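A.B. asks: show me how the following folds:
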Amino acid sequence: MSTQPLEQPANLQHLWATLEAMAIAAVLPRSRFSERNLIFTVLSVTVLSTLSMILYPMIAQALGLDARATGIFLGGTIHDVAQVVGAGFSVSPEAGETATLVKLIRVAMLAPVVLIFSLATRRPGSAGETGARPALLPGFVLAFLVLAAASSFGLVPALVSEAGMEVSRWALLAGIVAVGMKTSLRRVLEVGGDAIALIVAQTVFIALFILAGIWLLGYA
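C.D. replies: From the prediction side, this is the model:
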């Protein structure tokens, strides 16, 4: 399998987990803890993805998964695309391409998941402490869909695409830095052990769920 079709999405590898967290945060009612919770989620996802990148390939090998099943496992479980790519290609090119493709399919589901989540949480009194009702779908998610569609149909010149990716990386970095400057580490740790246990339990559940699916569908 050629790695060429997947090289460009991999250049955006460090954006997606943060984008997903920010998209969900944008449709939640605002409170004084919103920024703290967002930073906690981003930090937790990064740490857990890094640990998964190291441990999951060893788990796949111990379970006797072939390259395709390993790629499905890695792409379906690791939170961040950067770590998915690293874990997959550390096993083999086929596992790397499969893992990246599966992860990008998960990324493509961002908009419908955010929309469903937004509709589920929009109820009377959901304006939050700021009094402003959250958006049904964040503007940057709509822009992502439009630009992704345009790029998929070849409507974006390569030069514009490369420049846009570079600008997007710096813009996202600026946004995260801005949120981080307003949130202290002490406040992030105030979320408590329950929140940490929940995100760890979710990570373990996803791994077990994907493994069960691989066996039930006959990929292992």
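
A.B. asks: contacts and neighbour counts: CA atoms only from here.
C.D. replies: OK.

A.B. asks: for G125, what are its contacts?
C.D. replies: G125 makes contact with no residue under the criterion C-alpha atoms under 8 Å, 6 or more residues apart in numbering.

A.B. asks: can you tell me the SS state at it?
C.D. replies: With DSSP: H, G, I helix; E, B strand; the rest coil as the basis, G125 sits in coil.

A.B. asks: can you tell me how far it is from P138?
C.D. replies: 20 Å (C-alpha to C-alpha, to the nearest Å).

A.B. asks: and for I176?
C.D. replies: With C-alpha to C-alpha as the criterion, I176 and P138 are 17 Å apart.

A.B. asks: between these two, who's got more neighbours?
C.D. replies: P138 (19 against 16; other C-alpha atoms under 10 Å).

A.B. asks: so that one touches A23, yeah?
C.D. replies: Yes - using C-alpha atoms under 8 Å, P138 makes contact with A23 at a distance of 6.5 Å.

A.B. asks: quick one: common contacting residues for these two?
C.D. replies: Joint contacts of P138 and A23 (C-alpha under 8 Å, 6+ apart) do not exist.

A.B. asks: mind listing what's buried along the strand or helix carrying D194?
C.D. replies: For D194, the host element (DSSP states H and E) is helix 192-216. Within helix 192-216, the residues that count as buried by 16 or more other C-alpha atoms under 10 Å are T203, I206, A207, I210, L211, I214.

A.B. asks: could you dump the residues you listed to CSV with distance to R187?
C.D. replies: Formatted as CSV, those follow (distance: C-alpha to C-alpha, whole Å):
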residue, distance to R187
T203, 23
I206, 28
A207, 30
I210, 34
L211, 36
I214, 40
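
A.B. asks: closest to A120 among the residues you listed?
C.D. replies: I206 (21.9 Å; C-alpha to C-alpha).

A.B. asks: check contacts around the closest one.
C.D. replies: Going by C-alpha under 8 Å, 6+ apart, I206 touches G76, T77.

A.B. asks: swap in 7 Å and give it another go.
C.D. replies: T77 (C-alpha atoms under 7 Å, 6 or more residues apart in numbering).

A.B. asks: also Y219?
C.D. replies: A69.

A.B. asks: cutoff 10 Å now
C.D. replies: Going by C-alpha atoms under 10 Å, 6 or more residues apart in numbering, Y219 touches L65, D66, R68, A69, T70, I72, L211, G213.

A.B. asks: how much space between P57 and V47?
C.D. replies: From P57 to V47 the distance is 16 Å (C-alpha to C-alpha).

A.B. asks: and F140, by the same measure?
C.D. replies: 25 Å.

A.B. asks: counting neighbours, what do you get for the nearest residue to V42 once chain neighbours are set aside?
C.D. replies: Excluding the flanking residues, the one nearest V42 by C-alpha to C-alpha, 6 or more residues apart in numbering is T18, at 6.0 Å. Neighbour count for T18, taken as other C-alpha under 10 Å: 21.

A.B. asks: now the other sequence, so there's something to compare against:
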Amino acid sequence: MSAVQDDLDLSDRTSSARALPGLAALGRRAAKVAPGLALAGGVAAAAYGLRASPVAPPVSPVILAIVIGMAAGNLFGVPAWARPGLAFAGRTLMRAAIVLLGLQLTVGQAAEVGAGGLAAIVATLVATFLFTSWAGRRLGVAPGLTQLIAAGTSICGASAVAAANAVTRAPEEDVAYAVACVTAFGSIAMFAYPMLAGPLGLDAQAYGVWTGASIHEVAQVVAAAFTHGPEAGESGVVAKLVRVMMLAPVVAALSFAALRRAGGGDAARAPFPLFVLGFVAMVALNSVASIPADVTAAGIAATATLTVSLAAMGMGADVSKLRSKGWRPLALGLAASLFVAGFSLALVKLFV
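C.D. replies: This is a model prediction of the structure:
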């Protein structure tokens, strides 16, 4: 019996000895990323504080975070001790935010807009992405930046830009430029759409679906849609959430396209973005299970996590490189925004 006990004790000691190096490595990794992560968190907190102030501009903390991060990074520089944590925030936290975003969505929401509305939303998304990709080639905009602008315009603004960047792996300057584009033109749409509803002859539901199918950020959709009452507001939010659900297939398609372009070899080993599967799993879970209200508050956590991630990306963006990109990406963002507005309006008129 004692021999058996001795063997068990030796096995336990061996397992513990094997576990210790792994725990030590994890501790070193945490200590390495903690300072930069705290710095990005501080910038995100400043963004939330500014958003809560009486003089706050009508944009989300996500946008404010990347602006504050860019200002801080370019004015004061990024210390070497912060770089590992900023890289962690800009990549790993972004993926976690997209996964958490899935808990805000259900498959049943797609049914609420009706077959016509769903067809208009999906067709608008696909057509806008293809048009933006074509226009980017014609304007001579870099492919990575073109894809980021296409994703942000056709799906869901800054969240889609960050998710698509997991595949495109564009520089921080491209991410910042794409976020600036979709924010600027989405903000213009947020103020312009309410003035156009009457002249265009749109009822509450049609107007709501139009806003949800074409305005870039969720907050911008809410602001524009609810100006025409609760029915328009609810239709707009549901339509927008259906667009957000398309984030997974679009990012997956971008990943497969990147692999096909690589054509084999080391360049073709780009990993499939597994966070997309996590996003799909969360949507499925929220669709079949009764998720408690405190869990669906994960949407708040998703926004906060994405805010920290984009704060980190903003700190790494070089403003001089942004200026060097010239007018072409801005023209692309304008063309894409006009296209998504006009194309979606035509389909809403036909099908909703």
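
A.B. asks: and the TM-score between them?
C.D. replies: For this chain pair, the superposition-based TM-score is 0.80 by TM-score structural alignment, normalised by the length of the first structure; 199 aligned residues with a C-alpha RMSD of 2.4 Å.

A.B. asks: who's in contact with M53 of the first structure?
C.D. replies: Applying C-alpha under 10 Å, 6+ apart, the residues near M53 of the first structure are 47, 74, 78-80, 82-88, 90.

A.B. asks: closest to G192 of the first structure out of those?
C.D. replies: Nearest member of these to G192 of the first structure, counting by C-alpha to C-alpha, is V47, at 16.6 Å.

A.B. asks: the strand or helix carrying that closest one aligns to what range in the second structure?
C.D. replies: V47 of the first structure belongs to helix 34-62 when assigned by DSSP H and E. Counting by TM-score structural alignment, helix 34-62 of the first structure pairs with residues 171-199 of the second structure.

A.B. asks: now the matching stretch, how far from the chain's geometric center?
C.D. replies: 15 Å (C-alpha atoms, centre = their mean, to the nearest Å).

A.B. asks: just stretch 87-101 of the first structure next, same as before
C.D. replies: For stretch 87-101 of the first structure - counting by C-alpha atoms, centre = their mean - the centre lies 17 Å from the chain centre.

A.B. asks: ranges for the strands of the first structure?
C.D. replies: Assigned by DSSP state E, the strands in the first structure number zero.

A.B. asks: that older thread, now the angle from the helix holding D194 of the first structure to helix 34-62?
C.D. replies: Helix 192-216 of the first structure and helix 34-62 are oriented at 40 degrees to each other (axes from the mean of the first three to the mean of the last three C-alpha atoms, to 10 degrees).

A.B. asks: so where is helix 192-216 of the first structure in the second structure?
C.D. replies: Using TM-score structural alignment, helix 192-216 of the first structure pairs with 326-350 in the second structure.

A.B. asks: ditto for stretch 78-93 of the first structure
C.D. replies: Going by TM-score structural alignment, stretch 78-93 of the first structure sits over residues 215-230 in the second structure.

A.B. asks: first residue to last residue on the matching stretch, what's the distance there?
C.D. replies: 18 Å.

A.B. asks: the counterpart of A135 of the first structure in the second structure: what's it in contact with?
C.D. replies: With TM-score structural alignment defining the correspondence, A135 of the first structure maps onto P271 in the second structure. Under the criterion of C-alpha under 10 Å, 6+ apart, the neighbours of P271 of the second structure are A166, V167, S255, F256, L259.

A.B. asks: counting neighbours, which of those residues comes out on top?
C.D. replies: V167 leads the contacts of P271 of the second structure on contacts (other C-alpha under 10 Å) with 24 neighbours.

A.B. asks: show me the contacts for that residue.
C.D. replies: With C-alpha under 10 Å, 6+ apart, V167 of the second structure has these contacts: 144, 147-148, 251-259, 270-273.

A.B. asks: next one: A40 of the second structure
C.D. replies: 34, 46, 65-66, 69, 82, 85-86, 89-90, 307-315.

A.B. asks: mind doing that once more with 6 Å?
C.D. replies: For A40 of the second structure, the contact set (C-alpha atoms under 6 Å, 6 or more residues apart in numbering) comprises V308, A311, A312.

A.B. asks: next structured bit after the longest helix seen in the second structure?
C.D. replies: Counting by DSSP state H, the longest helix found in the second structure is helix 2-51. Note on helix 2-51 of the second structure: by DSSP H and E, the next helix or strand toward the C-terminus is helix 61-76.

A.B. asks: check which helices and strands that following helix sits against.
C.D. replies: Secondary-structure packing of helix 61-76 of the second structure (3 or more C-alpha pairs under 6 Å, 6 or more residues apart in numbering; DSSP states H and E): helix 2-51, helix 298-315.

A.B. asks: repeat that with 8 Å
C.D. replies: Judged by 3 or more C-alpha pairs under 8 Å, 6 or more residues apart in numbering; DSSP states H and E, helix 61-76 of the second structure is in contact with helix 2-51, helix 172-196, helix 298-315.

A.B. asks: residue range for the following helix or strand past that helix in the first structure?
C.D. replies: Using DSSP H and E, the helix or strand that follows helix 61-76 of the second structure in sequence is helix 83-88. Aligned by TM-score structural alignment, helix 83-88 of the second structure corresponds to no residues of the first structure.

A.B. asks: helix 83-88 of the second structure packs against which elements?
C.D. replies: Using 3+ C-alpha pairs under 8 Å, 6+ apart: helix 83-88 of the second structure touches helix 2-51, helix 298-315.

A.B. asks: nearest to E35 of the first structure among the contacts of Y219 of the first structure?
C.D. replies: Using C-alpha to C-alpha, those come closest to E35 of the first structure at I72, 32.9 Å.

A.B. asks: so how far is V91 of the first structure from the closest one?
C.D. replies: Taking C-alpha to C-alpha, one finds I72 of the first structure at 12 Å from V91 of the first structure.

A.B. asks: neighbour-wise, which of these two wins?
C.D. replies: Taking neighbours as other C-alpha under 10 Å, I72 of the first structure and V91 compare with I72 leading, 26 against 18.

A.B. asks: how about that one: what's its closest non-neighbour residue?
C.D. replies: Closest to I72 of the first structure by C-alpha to C-alpha, 6+ apart is A99, at 5.5 Å.

A.B. asks: looking at it, the one you found is touching T77, isn't it?
C.D. replies: No - using C-alpha under 8 Å, A99 of the first structure is not in contact with T77, being 9.5 Å away.

A.B. asks: who has more neighbours, the two?
C.D. replies: It is A99, of A99 of the first structure and T77, that has more neighbours when counted by other C-alpha under 10 Å, with 30 against 26.

A.B. asks: measure the match of A135 of the first structure to E217 of the second structure for me?
C.D. replies: 28 Å.

A.B. asks: Q104 of the second structure contacts I300, doesn't it?
C.D. replies: No - look at Q104 of the second structure against I300 with C-alpha under 8 Å: they stay out of range, at 9.6 Å.
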